[in-house]
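>>> sequence and predicted structure below; questions after.
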Amino acid sequence: HMLDEPPEGFPEPLNPTNFKEELSKGLHIIDFYSPYCPHCKHLAPVWMETWEEFKEESKTLNITFSQVNCIESADLCGDENIEYFPEIRLYNPSGYIKSFTETPRTKESLIAFARRESMDPNNLDTDLDSAKSESQYLEGFDFLELIAGKATRPHLVSFWPTKDMKNSDDSLEFKNCDKCHEFQRTWKIISRQLAVDDINTGHVNCESNPTICEELGFGDLVKITNHRADREPKVALVLPNKTSNNLFDYPNGYSAKSDGYVDFARRTFTNS
């Protein structure tokens, strides 16, 4: 049965006055909604049911389901760059970490997301949020130098659907790339973990380097060909001191976790 009325104790939406203070306590999964949008109306009973079923567990896991009404708190939603409704996001005390992008949005998938994210130690590492990425900005010329065998160290390189990212921590709007923002945080973790192994990291803006990205098979990062399809950043490793067979695409598909990429870079370099 779906709830029509809010259950007892169901919290009021956060607003500009209490948003930051609430965020300072643990993790929050926040539903940014408009009371007028059909998808939001569809989500409302699911959200209430999720909150009710999870409320005891939420105290143990220190992760809370919260909402923001973007009609009443329009400035707050503007500050948070909310572009469509409903937008469900994970926040820690430092701010926005990642979006919840699974469909359909069900009580089960929301609770699974909450459990998974509460167990990820990186989400509560607020020192990480103030730390800087070690990734170097690569112009097309720089990348071609690496491919030509001029590098003395291996380089793990990420490719992005933008032309504006000089620093990989930059706050940017990515079109049709729901995963780009969360991967910026993942990429920072990767860059800092690989720096310990003396493996360099770099990032390439595909919109400014269309030929390179298309030749690598990352044409969807150059321009949007299908507005319904979501894009995601790509990653490849360039080995040093070799002029051929020195480029390896990350084989496992996108992940928001750093371990697979770090392991891939270390293993591929060691095996070479």
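The structure has been received and is ready for your questions. Numbering: from 1, shown residues only.
>>> could you use CA atoms for every contact and neighbour count after this?
Noted.
>>> and W47, how many neighbours?
Counted with other Cα atoms under 10 Å, residues neighbouring W47 total 22.
>>> please, which helix or strand holds it?
Remark: W47 resides in helix 38-61, with elements defined by DSSP states H and E.
>>> and here is the other one:
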Amino acid sequence: MKTLYALFATVLATAASAYTVLDATSFSSETQSGKWLVKYYSPTCPWSKRFAPVWEKVYTDLQDQLAPKDVFFGEVDCKAYRALCDTADIDGYPTVVFYDEGVNKGEVPGGQTYEVLANFAQGL
């Protein structure tokens, strides 16, 4: 029951935030244009769970400022889409990767704090 509740809470939080949940079908087409910050995570990872509110706050605080600059936020569930995570060389959770016009530009250094992520996103 706890797992079901956690899954429901994750889905609800994602729907409320309106950032893009990327999957094997949508990843390439979505990230081909604009700049993307993509969170790779595992729903069972304690570090991913701890990071979720930080990610949500960065998105919520900056979405209006970044939308005109074509900066988007997305997330990939590595349990569900392992191949996407392997392609991006994800070796731990959570990891935030920057994409520019579909090209992986690498992990956001120190990208697990609000300050680092917000400053990085605002600099795009």
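Sure, I can see it. As the structure is a prediction and not an experimental result, all values here were calculated from the model.
>>> quick one: whichever helix or strand comes after the helix holding W47 of the first structure aligns where in the second structure?
Following helix 38-61 of the first structure in sequence order, the next helix or strand is strand 63-69 (DSSP H and E). Counting by TM-score structural alignment, strand 63-69 of the first structure lines up with residues 71-77 of the second structure.
>>> same thing with stretch 44-52 of the first structure?
Using TM-score structural alignment, the residues of the second structure aligned to stretch 44-52 of the first structure are 52-60.
>>> tell me the spacing between C213 of the first structure and T60 of the first structure.
45 Å (Cα to Cα, to the nearest Å).
>>> and those two? which has more neighbours close in?
Taking other Cα under 10 Å, C213 of the first structure and T60 do not tie; C213 has more neighbours (23 against 9).
>>> show me the helices in the second structure, by range?
2-17, 27-31, 46-66, 82-87, 114-122 (DSSP state H).
>>> got those as a markdown table, with distance to V38 of the second structure columns?
Output for the helices of the second structure, formatted as a markdown table (distance: least, Cα to Cα, whole Å):
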| stretch | distance to V38 of the second structure |
| --- | --- |
| helix 2-17 | 13 |
| helix 27-31 | 9 |
| helix 46-66 | 10 |
| helix 82-87 | 11 |
| helix 114-122 | 11 |
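>>> ok, back up a step: next, the angle from the helix holding W47 of the first structure to strand 63-69.
Orientation of helix 38-61 of the first structure against strand 63-69 (axes from the mean of the first three to the mean of the last three Cα atoms, to 10 degrees) gives an angle of 150 degrees.
>>> contacts for helix 38-61 of the first structure?
Helix 38-61 of the first structure has contacts (Cα atoms under 8 Å, 6 or more residues apart in numbering) with 2-4, 6-7, 10, 33-35, 64-65, 85-86, 105-108, 110-111, 115, 118.
>>> redo that, cut-off 7 Å
Applying Cα atoms under 7 Å, 6 or more residues apart in numbering, the external contacts of helix 38-61 of the first structure come out as 2-4, 6-7, 33-35, 64-65, 85-86, 106-107, 118.
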